[in-house]
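# Need coordinates for the below:
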Amino acid sequence: MRNLLINFGLGASILLSFSTEGLAASYDDDLQLALEISGWAGRHSNVADLKQEVLFKFFRNDIDDKPGISEADFELLAAIHNSGGWAQLLSNKIKRDLNGDYIITEEELRPAFLYKAQISIDANGVRLRPTSEQVEQIVREHTEEFMRADSNGDRSVTLDELKTYHESISAQYTRKPHDFIPMLPTLNLDYNLDGAVSEGEFSNFTDSVVLKMDQNDDGRIDSEERGAFRELLRVKLNAQGQ
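Below is the predicted model of the structure:
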């Protein structure tokens, strides 16, 4: 049994558990994972597009300077979001102030977020690039996350707003690597035991899950396949809750 907890952006996360032999009805997490991905299939009927979006959302959490998702990523995320790490976080965000006026606008944010959104992913030796729609979605998500610090609603963030926002958050909690966006179980997907979950390893995992919905193996998930799959999952989840 493989366990997984992924951050899907804007604070949303889901605990996943996956059996390489198929969905295990005795584990709610397996069913929740499949249900989550089947929901995305409503926007991406093409199997390749669906798998690509899962990959891009997952690997946005790769924030250190080494390839793959590792414990170092979790430790860095925790450090940044604890009070002792706000200086580093603020320093990185201040770099977005391109004209030096100490006010960070959406226009100044866009180049950096656009660059990050366009990074391709190596999935089983094939370079995948996000579609223009996916790029814009990623840019919007990053922008909205940054704009949480905008206290007066003018769609720009001053350094004072940044400082106040992050101090208010850090005062509420201190997090450790194991409980910040608790993704540590993803390391179970590190099949070659090199200390990091590579794009290929995660792609294999994603392929196995997504393809369960494509019952006729035509590379697309129609509404009937998606509906039948989601209904089966709900029945199993209800049975688990009894």
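# hey, let's count contacts and neighbours off CA atoms from now on
Will do.
# now the strands: where do they sit in this protein?
Secondary structure of the chain (DSSP state E): strands at 2-7, 13-18, 69-70, 103-105, 121-123, 126-128, 156-158, 196-197.
# I have a second one here; can you model it like the first so I can compare?
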Amino acid sequence: MSLRHYTRDALHNPLNSLHQRGTWPLQRAVCSDPNNLHAFKFFFAPTVDSDDHFICCIPLVPPELIPDDDSEMDTLPVVFTVIGQVAPEECFLTAVGDQREDRPDTTAHKRPLASCLLESRPDRDSCVEWRQLPPAIQCIASTAVAGDLNTSRLLRFAPNDGAVQLRVRFVPYEGELKDTLPFFDTSANSRIVPQTINEVPFNKPLRATFTLEYYREGGENYLYAELVTLDTL
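Sure, this is the predicted structure:
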């Protein structure tokens, strides 16, 4: 079982102790001590699907038994969380996803791909929290032994006011987005997949959970936020 597969499986049970230990609000990753960038012991581990694909993890000390398995796990992918809303620009959060021929997400290898930009809610507290995201991401990225990670496909700053935006994407292991996009209506306890852009709940509070993963592409190491769930609040 790959690290990414186990991350998604664990999230199906929020009481799972591994899920609880490996879930972090992204803004909490800011290093309080600038001389100790590894204070949270984040590191990037290779995945089983490619030698050019790495995922942000924490060590499990001591190792923990995997539920319904006879093996132990000593490395746990971190699932980060943010609360915000979907930005109206560059939104491909529908059943058809991003069908642009020139889309930059070449690591998806022509598979279905949904993506969107998330941004802060309009209230002051949310705006303050979102300003902490870039230094948090830089803190995490600094733990990659590969050197500098390119965050241009992860972070965007709105041209009108410089507000922080975070790009999340979802690429199913198999199947189509209409059957796999992990977008949930928590009040109805059901999965929702917008069929058109008009059905995307803009200006509504959402919680996103995602992993941070980088891929080697053409001499660059690009960092992505791989969506695990997107939930209405």
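# Need the TM-score from the superposition.
The TM-score (TM-score structural alignment, normalised by the length of structure 2) is 0.25; 107 aligned residues with a C-alpha RMSD of 6.4 Å.
# that older thread, can you redo the strands of structure 1 as TSV with mean neighbour count?
Formatted as TSV, the strands of structure 1 follow (neighbours: other C-alpha atoms under 10 Å):
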stretch	mean neighbour count
strand 2-7	19
strand 13-18	19
strand 69-70	25
strand 103-105	20
strand 121-123	17
strand 126-128	12
strand 156-158	20
strand 196-197	23
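# mind checking which of these is nearest residue 228 of structure 1?
Between residue 228 of structure 1 and the strands of structure 1, the shortest gap by C-alpha to C-alpha is with strand 13-18, which sits at 20.0 Å.
# That closest one packs against which elements?
Packing contacts for strand 13-18 of structure 1, counted by 3 or more C-alpha pairs under 8 Å, 6 or more residues apart in numbering; DSSP states H and E, involve strand 2-7, helix 28-40.
# In TSV, list these along with distance to residue 90 of structure 1.
Compiled in TSV, these are given as follows (distance: least, C-alpha to C-alpha, whole Å):
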stretch	distance to residue 90 of structure 1
strand 2-7	22
helix 28-40	33
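# nearest to residue 71 of structure 1, of these?
Minimum separation from residue 71 of structure 1 across these (C-alpha to C-alpha) falls at strand 2-7, 13.3 Å.
# quick one, the closest one and helix 28-40 angle?
50 degrees (axes from the mean of the first three to the mean of the last three C-alpha atoms, to 10 degrees).
# name the helices or strands packed onto strand 2-7 of structure 1?
Helices and strands touching strand 2-7 of structure 1, as assessed by 3+ C-alpha pairs under 8 Å, 6+ apart, comprise strand 13-18, helix 47-59.
# So which bits of the longest one are buried?
The neighbour-count check on helix 47-59 of structure 1 (16 or more other C-alpha atoms under 10 Å) flags 47, 49-52, 54-59 as buried.
# Of all pairs in those, which one spans the longest distance?
Most distant of the buried residues of helix 47-59 of structure 1, by C-alpha to C-alpha, are 47 and 59, 18.6 Å apart.
# that older thread, of the helices and strands packed on strand 13-18 of structure 1, which approaches residue 140 of structure 1 most closely?
strand 2-7 (16.4 Å).
# now the closest one against strand 13-18, angle please.
160 degrees.
# tell me the angle of strand 2-7 of structure 1 relative to helix 47-59?
Taking the same axes, to 10 degrees, strand 2-7 of structure 1 and helix 47-59 form an angle of 80 degrees between their directions.
# What sits closest to residue 37 of structure 1 if chain neighbours are left out?
In this structure, residue 37 of structure 1 finds its nearest non-sequential neighbour in residue 210, 7.1 Å apart by C-alpha to C-alpha, 6 or more residues apart in numbering.
# for structure 1, longest helix please?
Longest helix in structure 1, counting residues (DSSP state H): helix 223-241.
# what angle sits between that helix and helix 28-40?
Using the same axes, to 10 degrees: helix 223-241 of structure 1 against helix 28-40 is 160 degrees.
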